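# only geometry, no sequence info:
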């Protein structure tokens, strides 16, 4: 019965000749009154079979995540926490190399609000999301939910709206049936289980390993290293027997681990396992992380010290004299507070990096860090004779701190690059990113060779063999980075700099795929190098003008930065020699990105006559153009047309992995163009 209902909905939604307008998610809304000022908004969706609707927590760099916008929130109500979702499925996307999170078959979003304006009569909410199957669709849904004026909950059904016309095509009977079906389960539970991918396990293992090494690095800083002999000496002197000293030292180590793991747990609990991932991939949080790491790096380089109030340390230290397990726990807490100026930036950086993995990564990271920090205290207490083998404290401890500062500064630009990639600002392209890293690591090499001194450095009459060796390694790494500006792949740091395509020249300064700049074709006005070094236009008018000048047909490509199947077509179909030859020589490629977030100039913004929606971004403009002219809203979507905008092939083409069929479709349109000449 449910399948029949869904088929009926699809039939009605695609009526009136707009069969190309797809709307795979059918929504209803409900509002529940919790108190005089608190309400729960519930959004339910039935998703067509085999379609995926992407969650709020799908990371940037993959398909577009669900974005929830409360249009009339200011001065009227506040949100209580982040919107909650029904169960989702997570799977690794080998095209974008991210763990994407999505709904299948059904979805439910719940958001609790508290009114600050008791006279408010309605809440206006926009959903921006992406659904994918063989094609991907970027959808904007507008909801207006009435505030109930009595004690009972008010249910309002949001009918399916035709994306192109804005008209509701569902009868009241169908809407009521869908509403009944959606409200039959509370909350909606998606049948598909969460996928436990090997990539997720490797991600947690890498976080643990990095955190473990970071713990050892923190151990070698001026705030922590001198405390090893002091602490071990305390345990050996205060303990009546060797066995008791060893036991107390082990308890001390476990207490250190406990404190840092609790910190990781609190971060995960406060923000939520999934929310951490969403925050870390948000543009503004990437910028905040960048600023935070620059502050941490400046502290390590000697600009200032990040310290907790001395009163905290004094109060905790006084409690450490109580003895027993409680006293040992306070001793461990005192270590964490006193050493914060050195461990704080490292812990902060680890939490930032762990947040990018989401889930329990902050807990795993803090366990790895604290384990490395605690082990030496336990081991030296068991074997006090080892203390004689420890190097003496000195200027080398500050050198470790400075090296960590340079590493944090380099890592900071990774987060700034993430924000730049999402916004497509092209401020921090690959060449600029590599130039910054070359400058950072080159300066670090000079520091290690003693050519540069910083505020807290001791006088340096000579450099040790260890420092020289580390300097040579850093210098070698710096030299390794330099060819990257000219197009070297730099596999050692893959994933840190922007991709090759996000650069001033995708194949390095002065080069193209075909060879040097001298032999490369000069790009026309408004063109850039697209997939497989194809000349492509992102501006429709400039592309049409160029097609007229060279008298070639146009391949109009409606695509998206976050469109999975668009990338598949480019990687597996366009790369075929037969197809690539046609695209290089016989058509002019115009690629219009419907998810381009760049804002249009105010004078170019408008309200669509077709959909009634505001067109404020470049992506909105091309999406509206596709809907208005071709009555379609899916990507990839290909059209072979002449320079007057007339379609040359019998029909448009979408995702089609059959290379021969795609070639025949292209050839049909090109032959039609030649016949019309």
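Received, thanks. Predicted model only: the values in this text are computed from it and were never measured.
# drop to CA atoms for contacts and neighbour counts, all remaining ones
Fine.
# need the strands for the stretch 151-300 of the chain, in chain order.
Ranges of strands in the stretch 151-300 of the chain, per DSSP state E, counting those that start in this stretch, are 154-156.
# ugh, wrong one, I meant the stretch 1-150 of the chain
Ranges of strands in the stretch 1-150 of the chain, per DSSP E, counting those that start in this stretch, are 25-33, 38-47, 52-54, 67-70, 77-85, 89-93, 98-104, 106-115, 122-132, 136-146.
# format those as a markdown table; extra columns: mean neighbour count and distance to residue 9.
Output for the strands of the stretch 1-150 of the chain, formatted as a markdown table (neighbours: other Cα atoms under 10 Å; distance: least, Cα to Cα, whole Å):
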| stretch | mean neighbour count | distance to residue 9 |
| --- | --- | --- |
| strand 25-33 | 21 | 8 |
| strand 38-47 | 21 | 10 |
| strand 52-54 | 26 | 18 |
| strand 67-70 | 15 | 25 |
| strand 77-85 | 15 | 24 |
| strand 89-93 | 18 | 25 |
| strand 98-104 | 23 | 17 |
| strand 106-115 | 21 | 15 |
| strand 122-132 | 18 | 17 |
| strand 136-146 | 20 | 17 |
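# alongside the first one, take a look at this:
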């Protein structure tokens, strides 16, 4: 049940963060249309009516649907207990039920339409309106959350007025997000030509998955299976060529299985191409990932074992023996994937975490990583079938495989801290400042080195009386890494080899003159930066960034730190850094609903909501880092640029200054 709740929570949070960040071109209309009315029964008693019209094949879930499945609808009555009281619970119209095989519960839901009513008794004679917020989930092939605000006018003058998620509010605030940009064609041309820059990480992610697969081969769950499986195919087949063909097909099935594991993530991708990228900016998802990786790490340390249900492996194994042929071989490969989960699961979790932090479409990244992982696992089965004499050269299984698992446990803890750091940065908790983060990584590196040198052991493993070459080399590299981190901690120098992973240099325990990258002067409010640009005549560098944006940190620490680039940013530009993942809540008077040109609306509750909508509405972009050059009178000076190299970025800044001179000199 706990596993089910965690998985369901992750799915919901993924949908929630993405629904609030759908791009302008992404559609994303709510499948539920709402209407409401109010019925006066006595001078002080009213009945509030809510009606939902649901698109075909979509399901809206009842208040009373089973726990562990889709999320139930909830109504929040503002001001209840102060100016009015509720009479009984919210009642609802006829529902349907069906068994959900994924969550293994019977769900209760509405199809096509739903009607809710709530009776209230008013205690304040001056009360003119009642506001109610509805929070719900609606599902078809995928599930997406929704919210709606109703305003019930008790004097009858505005019984059909609705604001909130469906209608724009505060026109003056909404209008302030839209700029009167000039020379927009330059920006649009850049987008069509892919001027964002940056390197393609696809091969790197495939290589990362392949490396993970090679590491998994060395674990005690997989390594002993190689000679056993290859011998089975070569000895049980009618001839050697058939045995080789079966072993190669077996390896191909392993690749296919891990490829298929990545396909569910493309279901999210069908709603929004950036859906999984929202992992990096959601506090609760980062905390979930932190806890999951800690659990993975201690399983590698040998304190417990994470396994899939034994019945799965038994059924797959029995079916493979009973069916035979190609299907039987596929089921044998599936059995290997299931029984080796206690070793491969944490590595696959690390792969998911790495793709979530990488640039680009996460579902595609994960598929490439999974293909690389499956290929690395499959290669030995095919190669040893082709060259069976190599089997005699394989090292014997032994304690070295436990060492591999413990090393992976330390790496999992390091990655867990990265996700905790993401949550800390976005939430502004101040728990993992840069110095604290580096100190914890130093302790992990020293701990790993100490383990490899035999200073201590985990679980039931035997104490080491001597240190071999491999362990000695690993310990040396761990301690060198600890020294490198220590140098960065003491000196405050940028750690360019790790750019993007530790918190930014301005997120520090020390007194800092600014909270901007590299000590630069920057503005975090667009209007204040624009006013400064108009007073000085300098062009604006608009920096759309994020607290948990790895590539933003890389650009700041590797590109902005270049002396010439730093000088240009410091002396020639007005830097405006807008954090699109900032979860600081805006004052209630500054919260509003923004309508995009497409007609889609977005509720602006936080600082990040405002700058996210600002980026999308004016520049049609949703990714970070994203850099735009503007003149003080809002001319776009250059094509926008994203993650790129130092030379390209420096030339881009210089080109922007020339464009600013031309704009300033134009009649």
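Good, I have the coordinates. All of these numbers come straight from a predicted model, not from anything done at the bench.
# overlay the chains and give the TM-score.
Comparison of the two superposed chains (TM-score structural alignment, normalised by the length of the second structure) gives a TM-score of 0.57, and 469 aligned residues with a Cα RMSD of 5.7 Å.
# among the strands of the stretch 1-150 of the first structure, which is nearest residue 180 of the first structure?
strand 25-33 (10.2 Å; Cα to Cα).
# gap between the closest one and the chain center?
Put simply, strand 25-33 of the first structure sits 28 Å off its chain's centre (Cα atoms, centre = their mean, to the nearest Å).
# where do the helices sit along the stretch 501-650 of the second structure?
526-536, 550-554, 563-567, 607-619, 646-665 (DSSP state H, counting those that start in this stretch).
# show me what the longest one packs onto, helices and strands only.
Helices and strands in packing contact with helix 646-665 of the second structure are listed as helix 563-567; criterion 3 or more Cα pairs under 8 Å, 6 or more residues apart in numbering; DSSP states H and E.
# likewise for the third one?
Packing partners of helix 563-567 of the second structure (3+ Cα pairs under 8 Å, 6+ apart): helix 646-665.
# starting at the chain centroid, how far to the helix it packs on?
34 Å.
# in it, what's buried?
646, 649-650, 652-653, 656-657, 659-660, 663 (16 or more other Cα atoms under 10 Å).
# then stretch 245-260 of the second structure?
245-259.
# centre of the chain to it, how far?
Worked out by Cα atoms, centre = their mean, stretch 245-260 of the second structure lies 29 Å from the chain centre.
# separation between residue 109 of the second structure and residue 239 of the second structure?
For residue 109 of the second structure, the distance to residue 239 of the second structure equals 58 Å [Cα to Cα, to the nearest Å].
# which one's more surrounded, the two?
residue 109 (24 against 11; other Cα atoms under 10 Å).
# using the three-state scheme, assign the more buried one.
Assigned by DSSP: H, G, I helix; E, B strand; the rest coil, the conformation of residue 109 of the second structure is strand.
# which element is the residue nearest to residue 217 of the first structure when sequence neighbours are not counted on?
Leaving aside its sequence neighbours, residue 217 of the first structure sits nearest to residue 400 (Cα to Cα, 6 or more residues apart in numbering; 7.5 Å). For residue 400 of the first structure, the host element (DSSP states H and E) is helix 395-423.
# in the second structure, what range does that helix match?
The aligned range for helix 395-423 of the first structure in the second structure is 399-427, by TM-score structural alignment.
# mind listing what's buried along the matching stretch?
Within stretch 399-427 of the second structure, judged by 16+ other Cα under 10 Å, the buried ones are 401-427.
# show me what residue 290 of the second structure aligns to in the first structure.
Match for residue 290 of the second structure (TM-score structural alignment): residue 290.
# what number of residues lie near its match?
Residues near residue 290 of the first structure, counting by other Cα under 10 Å: 24.
# my read: it touches residue 418, true?
No: look at residue 290 of the first structure against residue 418 with Cα atoms under 8 Å: they stay out of range, at 9.9 Å.
# quick revisit: closest to residue 227 of the second structure out of the buried residues of stretch 245-260 of the second structure?
Of these, the one sitting nearest to residue 227 of the second structure (Cα to Cα) turns out to be residue 247, at 11.5 Å.
# which position in the first structure pairs with that closest one?
So, by TM-score structural alignment, residue 247 of the second structure is matched to residue 249.
# who are the contact partners of the residue lying closest to that match once chain neighbours are set aside?
By the measure of Cα to Cα, 6+ apart, the closest residue to residue 249 of the first structure outside its immediate chain neighbours is residue 378, 5.2 Å from it. Shown in contact with residue 378 of the first structure (Cα atoms under 8 Å, 6 or more residues apart in numbering): 246, 249-250, 252-253.
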